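[1] below are the sequence and a predicted model; questions follow.
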Amino acid sequence: MEHRLEKIKKQLHSQSYKLTPQREATVRVLLENEEDHLSAEDVYLLVKEKAPEIGLATVYRTLELLFELKVVDKINFGDGVSRYDLRKEGAEHFHHHLVCIECGSVEEIEDDLLDDVERIVESDWGFKVKDHRLTFHGICRACQSKAEEKEKVSS
């Protein structure tokens, strides 16, 4: 984690920003909860445990700065809530997500599934792709299994 924190600090410095204690507390919360796709409010509540003096507006500003610097990605899974996701180290693109419409679980796909699509877009439309996002909405394995079990019991 310290290695990632140092890299983020360098990213901030390269854009003339400092890693203030409030920013560091926010980044640490994101690093510690990397799998969770936290909202700004979630981040705030967790940061508040480490730095009780921090305000919600400071957390929002920090998250927006990290988003602008491409340290985090902002995602909305269709529920109207922005969530923040640390960009994977060395990743050229945002990773993809599987969102279960039954239980709300979110899984990440690290493989870049759109390389061929990007090439077609660039060659056929002359559009230089800088990034992309792909979110699949469906029913996860666990929910499918529960539904199958219910079906067996009711038949």
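    Good, I have the coordinates.

[2] make it CA atoms for all contacts and neighbour counts henceforth
    Will do.

[3] three-state assignment of the residue nearest the centre of the chain?
    Nearest residue to the geometric centre of the chain (C-alpha atoms, centre = their mean): residue 85, 1.9 Å. Using DSSP: H, G, I helix; E, B strand; the rest coil, the secondary structure recorded for residue 85 is strand.

[4] ok, the one 4 residues further on next?
    With three-state DSSP as the basis, the three-state label of residue 89 is coil.

[5] how near is it to residue 121?
    Residue 89 sits 26 Å away from residue 121, going by C-alpha to C-alpha, to the nearest Å.

[6] another one to put next to it:
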Amino acid sequence: MLQLSLPDIKSQLQRAGFKLTPQREALVQVLIDNKTAHLSAEEIFMLLKQTHPDIGLATVYRTLEILTQLNAVKKVVFEDGIARYDLKRKDSGHSHHHLLCSRCGVIEEVFEDLLSQIEKNIEADYQFKILDHRLAFHGICKVCQSLERDSGLNG
């Protein structure tokens, strides 16, 4: 699936009565450039400071809040309690899923919607209209598994 582009987000902002200021544009570009990084507001701020030294952390938080409300950005909170931000994908009705490595902390994304039949069952059985779902799998990534195998063979 394709990620939302800068023109897509500019259109969303304009429809909601907001302008695409240089600071907002730079923030969106950071999200586009780091699409798999799951950046926190503070990490986005530090990246923005490199090219926009005048930007404030409050501006980053306000912009992320606006983009979240416009459904251009998805706020995800993992077990560490830190809010991280994902740029939404085009034609994406649901959030994507995550694979969280317990060893190194890497976060991988799964874009397949594996829960559509479960959602249908829940909606039918509980008369509950599902708008979205979040799913995170916890385990050990292939790199850490390989390192464990290698250290077991060599140790």
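    Now that the structure is in, tell me what you want to look at. Treat the numbers as computed from the prediction; the structure is a model and nothing was measured.

[7] residue 89 and residue 121 of the first structure: who's more crowded?
    Higher neighbour count among residue 89 of the first structure and residue 121: residue 121, with 13 against 10, using other C-alpha atoms under 10 Å.

[8] which residue, neighbours along the chain excluded, lies closest to that one?
    Leaving aside its chain neighbours, residue 121 of the first structure sits nearest to residue 127 (6.1 Å; criterion: C-alpha to C-alpha, 6 or more residues apart in numbering).

[9] does the residue nearest to the centre of the first structure touch residue 76 like I think?
    No. Counting by C-alpha atoms under 8 Å, residue 76 is not a contact partner of residue 85 of the first structure; they are 10.6 Å apart.

[10] show me where the second structure has strands.
    Counting by DSSP state E, the second structure has strands at residues 39-40, 73-77, 83-87, 97-101, 107-110, 136-139.

[11] now the ones you listed as CSV including distance to residue 8 of the second structure?
    Shown next, in CSV, are the strands of the second structure (distance: least, C-alpha to C-alpha, whole Å):
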stretch, distance to residue 8 of the second structure
strand 39-40, 21
strand 73-77, 12
strand 83-87, 11
strand 97-101, 23
strand 107-110, 22
strand 136-139, 28
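
[12] now residue 139 of the second structure: closest residue in space that isn't a chain neighbour?
    In this structure, residue 139 of the second structure finds its nearest non-sequential neighbour in residue 101, 5.2 Å apart by C-alpha to C-alpha, 6+ apart.

[13] distance of the one you found relative to residue 108 of the second structure?
    8 Å.

[14] then residue 91 of the second structure?
    From residue 91 of the second structure over to residue 108 of the second structure the distance is 20 Å, taken as C-alpha to C-alpha.

[15] which of these two has more residues huddled nearby?
    residue 108 (17 against 10).

[16] map the more buried one across to the first structure for me.
    Per TM-score structural alignment, the equivalent position to residue 108 of the second structure in the first structure is residue 107.

[17] now its match. Nearest residue, chain neighbours left out?
    Nearest non-adjacent residue to residue 107 of the first structure, counting by C-alpha to C-alpha, 6+ apart: residue 98, 5.1 Å away.

[18] first vs last residue of stretch 80-95 of the second structure, how far apart are they?
    For stretch 80-95 of the second structure, the first-to-last residue distance is 19 Å (C-alpha to C-alpha).

[19] go on, stretch 94-112 of the first structure?
    End-to-end span of stretch 94-112 of the first structure (C-alpha to C-alpha): 9 Å.

[20] could you give the number of residues near the counterpart of the residue nearest to residue 107 of the first structure in the second structure?
    Counting by TM-score structural alignment, residue 98 of the first structure corresponds to residue 99 in the second structure. Residue 99 of the second structure: 18 surrounding residues under other C-alpha under 10 Å.

[21] same thing with residue 64 of the second structure?
    Residue 64 of the second structure has 22 neighbouring residues, counting by other C-alpha under 10 Å.

[22] equivalent analysis for residue 155 of the second structure, please.
    Neighbour count for residue 155 of the second structure, taken as other C-alpha under 10 Å: 6.

[23] quick check: it vs residue 93 of the second structure, distance?
    Between residue 155 of the second structure and residue 93 of the second structure the computed distance is 48 Å (C-alpha to C-alpha).
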